[in-house]
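[1] Quick one: sequence plus predicted model below, questions after.
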Amino acid sequence: MSDKTPRLAMVAGEASGDLLAGLLLGGLRARWPGLTAHGIGGPKMAAQGFDAWWPHHKLSVFGYVDALLHYREIMGIRDQLAQRLLADKPELFIGVDAPDFNFGLELKLREAGVKTVHFVCPSIWAWRGERVQKIARAVDHVLCLFPFEPALLQQHGIAATYVGHPLADAIPLQPPKVASRKALGLNDRDTVVALLPGSRRSEIRFIAQPLLQAAALLQLARPELRFVMPVAPGLAELITPLVQRFAPNVNLQQLDGRSHEALAACDITLVASGTATLEAALFKRPMVIAYRMHWLNWLRIRGRRYQPWVGLPNVLARDFLVPELLQDDCTPEALAAAALSWLDDPARCEAVQARFMEQHQLLRCNTAQIATDAIAKILNKA
């Protein structure tokens, strides 16, 4: 099978999954130039020739409140997708993150004889460890981003491969700060703060306001500061009114995407917890991690965490390398104070940048090649 051109189905459920899947597809296409892939995805996947039957943002929800509001639509999409794939089975299905959506789909497909791969081990080491039983039933193989995950899965009889993180391959070890500032119209002497409020609509509702209010406080304290805010596709209609309301006098440049340029160009970032925190670490940027959610989601999650860290750079370090301001602690005043503490302490910034370089080198494994080799072995066994 590995010498033939496989036909794959894939599902990525939000911007970060689309990014990971797009990088994976690049590696798969290098091995099988005629590869076809279809399912649910976004623009990064489409750029690799992916045929998106539904756009990835249809699945971009967070927490039980958001999921309940969109439950019927999302389950309808999953049922339709399952029927379509069972009627014309692919050689392999790859679920990219989105575990609550993908595990149910993977289980149906696996029971029908389709090989299933899950790309990104769910954070069972952080919370909801009971999901490991569902993984064992639904998935033939897991591609893991972090080095401690395969051993954890193998304890439960789940085949897994550490592939590193594709972003660590895509992002240069030395960020192109000068070129990125030039591309964004920023001066070399500017002190630049990047605001990354998240890529989900629910994140914008809860996180953008305190980030913008913190920017307003920082602008008062340091009038010379410049701010950049990358905005995920389709979210400008939510962001722009918030900027006008909460940061009307802030020297803020809204960007249409371009988050990597913003991270390369900035000195520090205020960033929503998630994949963006790892991106910030790979760009060696001191950060303040922020997160707020619906209070019902917070009550559910708060008591079920297995470790004190939420941000991925802190999880990898098993230490609070950077501050995390969550829920009630995520106030404009606290965010601004934490940002100023970075700006006022160059030695601390240099120290955390050195730790981020270690993490970058740990995660840089030629992910696309290793993942493609693992997938080829699975196809050979099919």
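    That came through, no problem.
[2] Please make it C-alpha for all contacts and neighbour counts, starting now.
    Will do.
[3] all strands of the stretch 51-200 of the chain, in order?
    51-55, 92-96, 115-119, 141-144, 160-162, 192-196 (DSSP state E, counting those that start in this stretch).
[4] Quick check: which of those strands is nearest to Thr275?
    strand 192-196 (11.0 Å; C-alpha to C-alpha).
[5] After the closest one, which helix or strand is next?
    Remark: after strand 192-196, the chain's next helix or strand is helix 201-203, criterion DSSP states H and E.
[6] three-state assignment of Gln253?
    Secondary structure assignment for Gln253 (DSSP: H, G, I helix; E, B strand; the rest coil): strand.
[7] Can you tell me the closest non-neighbouring residue to it?
    Val228 (4.7 Å; C-alpha to C-alpha, 6 or more residues apart in numbering).
[8] Let me know whether my guess that the one you found is in a strand holds.
    Yes - according to three-state DSSP, Val228 belongs to a strand.
[9] what residues are up against it?
    Val192, Val193, Ala194, Leu195, Leu252, Gln253, Gln254, Leu255, Ala262 (C-alpha atoms under 8 Å, 6 or more residues apart in numbering).
[10] Quick check: of the residues you listed, which lies closest to Ala183?
    Using C-alpha to C-alpha as the measure, the one of the contacts of Val228 that approaches Ala183 most closely is Ala262, at 9.8 Å.
[11] one more structure, for comparison:
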Amino acid sequence: MSQSKSLNIGIVCGEHSGDMLGAGIIGEIKKNSNIKLFGVGGPKLEELGVKSKFDFSELQIMGLIDPLLNIRKLKNLRNDLIKFFIKNDIDIFIGIDSPDFNIGIHKALKKKHKSKNIQIVSPSVWVWRQNRIKSIQAFIDLTVCLFDFEDSYYKKVKHNSIHLGHPFSDISKIDKKEVLNKYNLSDNNKFISILPGSRISEIKFMMPIFLQFINYYSRTKEGRDYVYLIPAADQKVTKYINTFLNSSPKQIIIKEAATQDFLSISEFSITTSGTATLESAVLGCPPIICYKTNFLNYSIISKMMKIKNIGLPNILLNKNYYPELVQRDCKLSNIKSALKRIPKLIAESEKNAELLKNILKGQGFSDTAKKIISLKGYQ
């Protein structure tokens, strides 16, 4: 898969989870190809050579209303990237997640440039806004799917796709002693992981509810021996979470890039709906899945949803197995009720972790990288 000319790859990533995926694929491409990278990425993609045009957190705007409030800013960022990619004559454009932002780039490059367009992480057309499939078919040359049912969906509508699988299929618990030593934690304590999200807009809604739980549970007979572990995505997130903690119990620990470590030693987690719920379940740490947003966002999204569950582990298991507390139901009294299910979930956690890992297996980074490169005629 070698070539004399360097392969120019444009890339746009706006999430930490997408940064990991992109790094896995780009790392494989770099093994056998001379490439230059242009665009926006997180720390892992930047280590591989992406010199970000702007901080990737600029794209971490969730829901339907917030993007509308920031539409001018997002359009300007997107237009600058399109011009930048065309100026640098990219051969391949890789959009990672952020489908509403990236589809505009896919569309512009398809009309104005000769690049091959790849979308890593399928837009959730199987959940809502199914009309997006027309744009996907028209402007995207290959969709890289994390889940098998997504790949099957695209095969049915005759769109080019590949089932990458999910990186969580290969993760395992970190040794408890190793984690305790790393963070200077006592073996006499028990642990609960609290994951309010990686975006400021998520944390704003979720952290007050999670703190209500911590303040309540730390004063109970059952909960007084627990330490509450909060993994933060980066410094910016750590700083924001700390603004909520002025009058909170002392047994709260925040560390960056510690999700796998913290989940590995926790009995259960209270987790904002998203990728972290899946990581928690796969590591044998049963999640109580929570989600809350502003009223207008939820009113619109709930009417457009085509599935019953929001938690990835429940969607993949095809049943309402882990507790889900959404919008009005996301409150302290319901978290208390969900705690009654935790002993059973803990007892079955290892069995379900293995089941989920098997569901998440796919073709992997190497085969996916080869398919991406083959779109430009390289083997």
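    Arrived safely, thanks for sending. Just so it is clear, the structure is predicted and the values come from calculations on it, not from any experiment.
[12] Put one on top of the other, what's the TM-score?
    The TM-score (TM-score structural alignment, normalised by the length of the second structure) is 0.93; 374 aligned residues with a C-alpha RMSD of 1.9 Å.
[13] Nearest residue to the middle of the first structure?
    Thr275 (3.0 Å; C-alpha atoms, centre = their mean).
[14] Next one: it from Phe93 of the first structure, what distance?
    Distance from Thr275 of the first structure to Phe93 of the first structure, counting by C-alpha to C-alpha, to the nearest Å: 23 Å.
[15] same deal with Gln83 of the first structure?
    14 Å.
[16] Would you map the helices across the stretch 1-150 of the second structure?
    With DSSP state H, counting those that start in this stretch applied, the stretch 1-150 of the second structure shows helices at 16-32, 43-47, 65-69, 71-87, 99-112, 133-139, 148-156, listed in chain order.
[17] what residue of the first structure matches up with Gln260 of the second structure?
    Gln260 of the second structure maps onto His260 of the first structure when the alignment is built from TM-score structural alignment.
[18] higher neighbour count, Gln83 and Phe93 of the first structure?
    Comparing Gln83 of the first structure with Phe93 by other C-alpha atoms under 10 Å, the one with more neighbours is Phe93, at 27 against 14.
[19] What's Asn352 of the second structure aligned with over in the first structure?
    By TM-score structural alignment, Asn352 of the second structure lines up with Arg355.
[20] Specify the local secondary structure of that match.
    Assignment for Arg355 of the first structure (three-state DSSP): helix.
[21] That one: neighbouring residues, count only.
    15.
[22] where does it sit relative to Arg285 of the first structure, distance-wise?
    Going from Arg355 of the first structure to Arg285 of the first structure by C-alpha to C-alpha gives 11 Å.
[23] Which residue comes closest to Lys176 of the second structure once chain neighbours are left out?
    Ile265 (5.8 Å).
[24] Roughly how far does that neighbour sit from Cys285 of the second structure?
    Taking C-alpha to C-alpha, one finds Ile265 of the second structure at 8 Å from Cys285 of the second structure.
[25] ok, back up a step: which ones are touching the residue nearest to Lys176 of the second structure?
    Taking C-alpha under 8 Å, 6+ apart, one finds Ile174, Lys176, Val179, Phe191 in contact with Ile265 of the second structure.
[26] One more pass at 10 Å, please.
    173-177, 179-180, 190-193, 229, 283-285 (C-alpha atoms under 10 Å, 6 or more residues apart in numbering).
[27] Then Thr372 of the first structure?
    Leu24, Leu25, Gly26, Gly27, Leu28, Arg29, Ala30, Arg31, Trp32, Val163, Ile378.
[28] so what corresponds to it in the second structure?
    In the second structure, Thr372 of the first structure lands on Ala369 (TM-score structural alignment).
[29] can you pull the buried residues of the helix or strand harbouring that match?
    If you go by DSSP H and E, Ala369 of the second structure is part of helix 364-374. In terms of neighbour count (16 or more other C-alpha atoms under 10 Å), helix 364-374 of the second structure has its buried residues at Gly364, Phe365, Ser366, Thr368, Ala369, Lys370, Lys371, Ile372, Ile373.
[30] Then stretch 225-240 of the first structure?
    For stretch 225-240 of the first structure, the buried set under the neighbour-count rule, 16+ other C-alpha under 10 Å, comprises Leu225, Arg226, Phe227, Val228, Met229, Pro230, Val231, Ala232, Leu235, Ala236, Ile239.
[31] list the residues that contact both of Gln83 and Phe93 of the first structure?
    With C-alpha under 10 Å, 6+ apart, Gln83 of the first structure and Phe93 have common neighbours Leu109.
[32] re the thing from before, of all the helices of the stretch 1-150 of the second structure, which one is nearest Ile289 of the second structure?
    With C-alpha to C-alpha as the yardstick, what comes closest out of the helices of the stretch 1-150 of the second structure is helix 16-32 (17.9 Å).
[33] okay, the angle between the closest one and strand 92-96?
    150 degrees (axes from the mean of the first three to the mean of the last three C-alpha atoms, to 10 degrees).
[34] in the superposed pair, what's the mean gap between helix 16-32 of the second structure and the first structure?
    Average distance, helix 16-32 of the second structure versus aligned residues of the first structure after superposition (mean C-alpha distance after the TM-score superposition for the first structure): 2.1 Å.
[35] and the angle for that helix with helix 364-374?
    70 degrees.
[36] packing partners for helix 16-32 of the second structure?
    strand 7-13, strand 35-40, helix 43-47, strand 92-96, strand 116-120, helix 364-374 (3 or more C-alpha pairs under 10 Å, 6 or more residues apart in numbering; DSSP states H and E).
[37] Quick check: which helices or strands does the helix or strand hosting Leu345 of the second structure pack against?
    Per DSSP H and E, Leu345 of the second structure falls inside helix 342-347. On a contact count with 3+ C-alpha pairs under 10 Å, 6+ apart, helix 342-347 of the second structure meets strand 268-272, strand 287-291, helix 349-360.
[38] could you redo the last one with a cut-off of 6 Å?
    Of the remaining helices and strands, none touches helix 342-347 of the second structure by 3 or more C-alpha pairs under 6 Å, 6 or more residues apart in numbering; DSSP states H and E.
[39] Tell me the buried residues in that helix?
    Ile342, Leu345, Ile346.
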